[in-house]
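Asker: Turn this into a model:
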Amino acid sequence: MTLSLLHVQPATGTVAALTATGGVAVGGYVHHAWRGIGACATQGLATNPWYPDTLRAALSQSDSAGQALAQAVSADPGASRRQCLVMDRQGRAAVHSGADNLPVIAARCRPTVAAAGNMLADAEVIEALLRHFLEQACVNAEAAWREVESPRYRADYEALLPEMLVAALEAALAVGGDGRGTRSAALRVESFSAAPIDLRVDWAEHPAVELRALLERVREPTFADFLASLPLR
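Answerer: Down below sits the predicted model:
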């Protein structure tokens, strides 16, 4: 029903999340990003809106993504209906895909970036999502994709993270996206060096197009100057 990508940069504490689904208002329910701590996407046949509280508390105590996820899943009697992707501050990822989720289900995890989805048009959707992000952000994209090396990021990539997330979503939708069609999309970038960017398209025929248009408005000088004036802590 949903596809998501998480990225954590351990060197700076920047965290990013991208999500899209065939339903309404995905940004309000699925992904959560906490600078310097980590991120999660709670999705599946039915999302669990209480996972983020458990996950953030565990990640804040320096638990690994796997430890945090195990804690959330073990306390959930409906875990078979969940898919949850978690990344900790060191960029380690963990994923749970319950047995009751509808195919196609897929997940791809690399150090510092991971993607997962369910009820997909094809498993290639998640591959396209992750691979396109690597191609934009990394100097060793092919080696990172093949898991020969950990991703090594371009020096200036964080400045264009929102654009990279939108482009990765466009690549994923080009090979199918959500099996029902994709109707809502959202992204969030949390950083210690800039104000958060939190964009949501809650219902649209072409949500990636709308998300890009919204980002272009955010980048316009008037609003960009406003964001730059905000306190960082």
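
Asker: only C-alpha atoms for contact and neighbour calcs from this point on.
Answerer: Noted.

Asker: what about residue 229, distance to residue 23?
Answerer: Residue 229 sits 35 Å away from residue 23, taking C-alpha to C-alpha, to the nearest Å as the criterion.

Asker: All the helices of the protein, residue numbers only.
Answerer: Taking DSSP state H as the criterion, the chain carries its helices at 51-60, 65-74, 124-137, 141-145, 161-174, 207-219, 221-228.

Asker: To residue 1, which of the ones you listed lies closest?
Answerer: Closest of the helices of the chain to residue 1 is helix 124-137, at 12.3 Å (criterion: C-alpha to C-alpha).

Asker: wait, isn't residue 180 in contact with residue 20?
Answerer: No: contact between residue 180 and residue 20 fails when scored by C-alpha atoms under 8 Å: they sit 11.7 Å apart.

Asker: Those two - which one has more neighbours?
Answerer: For residue 180 and residue 20, the more surrounded residue by other C-alpha atoms under 10 Å is residue 20, and the numbers stand at 33 against 15.

Asker: this one as well, want them side by side:
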Amino acid sequence: MTFSLVARCDETGMFGVAISSSSPAVAARCAYARAGVGAVASQNVTDPTLGPMALDLMESGMGAAEAVDEVRRRGRFIDYRQVLAVDGQGRTAIHSGPNSLGIWTQAEGPNVASGGNLLANDGVPQAIVDGFLAASGHLGDRLIAAMRAGLSAGGEAGPVHSAGMMLVDKVPWPVADLRCDWTEDCPIEAVATTWDIYKPQLDAYVQRALDPRAAPSYGAPGDE
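Answerer: Here you go, the predicted structure:
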């Protein structure tokens, strides 16, 4: 009931996750990223401990493949889980348990991995990877393009209702964590609209946290 991708920007080192599902608030349970370390999606009968576990393992020095192998070894009911990871060198790894739901499959490319379950067809993850690799610009733009490509290729077998996108860069918090937790319309387009608004302000929000004296105006009534 989910399709997603994890990705790394080869130019900036930024990591990102984008995900969509028929379930509510999918990004709150399934998207994980850590600046300088990597990005992970943990999905399909979700175990929210697996994303932080994989990031901890990569931070300790493991590559994506080693980390996912260790998650496979340590995780409970791992045959029901999907875990996607990308590490600091752009290497990727995916675990898809045999008890993943419905049509499930996965695909990988340079700096990007995609997987899904309860899909409309088995070509969706490859379409997501191809969409990411074909896109240009900011990592957030490329993630949105990839998710749109996955949806155009069929997406989930039923309608999706939630989506999210997380980006991490050089600070120890997400520089963007955008979500649509439920809609009867397209949640990917809801996140895309929010990204269009948020993207021009992203650097300013980071600057306000690091040194508000050098931050631009908030643009709120009464702000000088």
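
Asker: What TM-score do the two superposed chains give?
Answerer: Aligned and superposed, the two chains score 0.85 in TM-score terms (TM-score structural alignment, normalised by the length of the second structure); 209 aligned residues with a C-alpha RMSD of 2.1 Å.

Asker: quick revisit: can you add distance to residue 29 of the first structure and mean neighbour count and give the helices of the first structure back as TSV?
Answerer: Shown next, in TSV, are the helices of the first structure (distance: least, C-alpha to C-alpha, whole Å; neighbours: other C-alpha atoms under 10 Å):
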stretch	distance to residue 29 of the first structure	mean neighbour count
helix 51-60	10	19
helix 65-74	16	19
helix 124-137	20	23
helix 141-145	29	18
helix 161-174	18	22
helix 207-219	16	17
helix 221-228	24	12
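
Asker: Dump those to a markdown table, plus distance to residue 111 of the first structure.
Answerer: Compiled in a markdown table, these are given as follows (distance: least, C-alpha to C-alpha, whole Å):
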| stretch | distance to residue 111 of the first structure |
| --- | --- |
| helix 51-60 | 16 |
| helix 65-74 | 12 |
| helix 124-137 | 11 |
| helix 141-145 | 9 |
| helix 161-174 | 17 |
| helix 207-219 | 26 |
| helix 221-228 | 30 |
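
Asker: Compare those and give me the one nearest residue 200 of the first structure.
Answerer: Closest to residue 200 of the first structure of the helices of the first structure is helix 207-219 (C-alpha to C-alpha; 7.0 Å).

Asker: helices or strands up against that closest one?
Answerer: Using 3 or more C-alpha pairs under 8 Å, 6 or more residues apart in numbering; DSSP states H and E, the elements in contact with helix 207-219 of the first structure are helix 161-174, strand 184-190, strand 197-201.

Asker: can you name the residues of the second structure that the last one overlays?
Answerer: The reference is to strand 197-201 of the first structure. Alignment note (TM-score structural alignment): strand 197-201 of the first structure is matched to residues 176-180 of the second structure.

Asker: now stretch 77-85 of the first structure
Answerer: Counting by TM-score structural alignment, stretch 77-85 of the first structure sits on residues 76-84 of the second structure.

Asker: From the rest of the structure, what touches the matching stretch?
Answerer: Identification of contacts with stretch 76-84 of the second structure by C-alpha atoms under 8 Å, 6 or more residues apart in numbering yields 5-6, 40-47, 50-51, 68, 72, 92-100, 113-115.

Asker: Spatially nearest residue to residue 17 of the first structure (excluding sequence neighbours)?
Answerer: Residue nearest to residue 17 of the first structure in three dimensions, not counting chain neighbours: residue 6, with 4.6 Å by C-alpha to C-alpha, 6 or more residues apart in numbering.

Asker: my guess is residue 89 of the first structure meets residue 34, correct?
Answerer: No: using C-alpha under 8 Å, residue 89 of the first structure is not in contact with residue 34; the gap is 9.2 Å.

Asker: Just want to know which of these two has more residues nearby.
Answerer: Between residue 89 of the first structure and residue 34, counting by other C-alpha under 10 Å, residue 89 is the more crowded of the two (28 against 23).

Asker: re earlier: comparing residue 229 and residue 23 of the first structure, which residue is more hemmed in?
Answerer: Shown here are residue 229 of the first structure and residue 23; by other C-alpha under 10 Å, residue 23 has more neighbours (18 against 11).

Asker: Which residues are in contact with the more buried one?
Answerer: Contact analysis of residue 23 of the first structure by C-alpha under 8 Å, 6+ apart lists 1, 182-184, 203.

Asker: If any of the contacts of stretch 76-84 of the second structure are buried, give me the ChimeraX selection for them.
Answerer: In ChimeraX, a selection of the buried entries from the contacts of stretch 76-84 of the second structure looks like this (16 or more other C-alpha atoms under 10 Å):
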select :5,6,40,41,42,43,44,46,47,50,51,68,72,92,93,94,95,96,97,100,113,114,115
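
Asker: Which ones among the contacts of stretch 76-84 of the second structure lie within strands?
Answerer: 5-6, 40-43, 92-96, 113-115 (DSSP state E).

Asker: Now render the residues you listed as JSON lines, adding distance to residue 168 of the second structure.
Answerer: Output for those, formatted as JSON lines (distance: C-alpha to C-alpha, whole Å):
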{"residue": "5", "distance to residue 168 of the second structure": "15"}
{"residue": "6", "distance to residue 168 of the second structure": "12"}
{"residue": "40", "distance to residue 168 of the second structure": "12"}
{"residue": "41", "distance to residue 168 of the second structure": "14"}
{"residue": "42", "distance to residue 168 of the second structure": "17"}
{"residue": "43", "distance to residue 168 of the second structure": "20"}
{"residue": "92", "distance to residue 168 of the second structure": "17"}
{"residue": "93", "distance to residue 168 of the second structure": "19"}
{"residue": "94", "distance to residue 168 of the second structure": "20"}
{"residue": "95", "distance to residue 168 of the second structure": "23"}
{"residue": "96", "distance to residue 168 of the second structure": "25"}
{"residue": "113", "distance to residue 168 of the second structure": "17"}
{"residue": "114", "distance to residue 168 of the second structure": "18"}
{"residue": "115", "distance to residue 168 of the second structure": "21"}
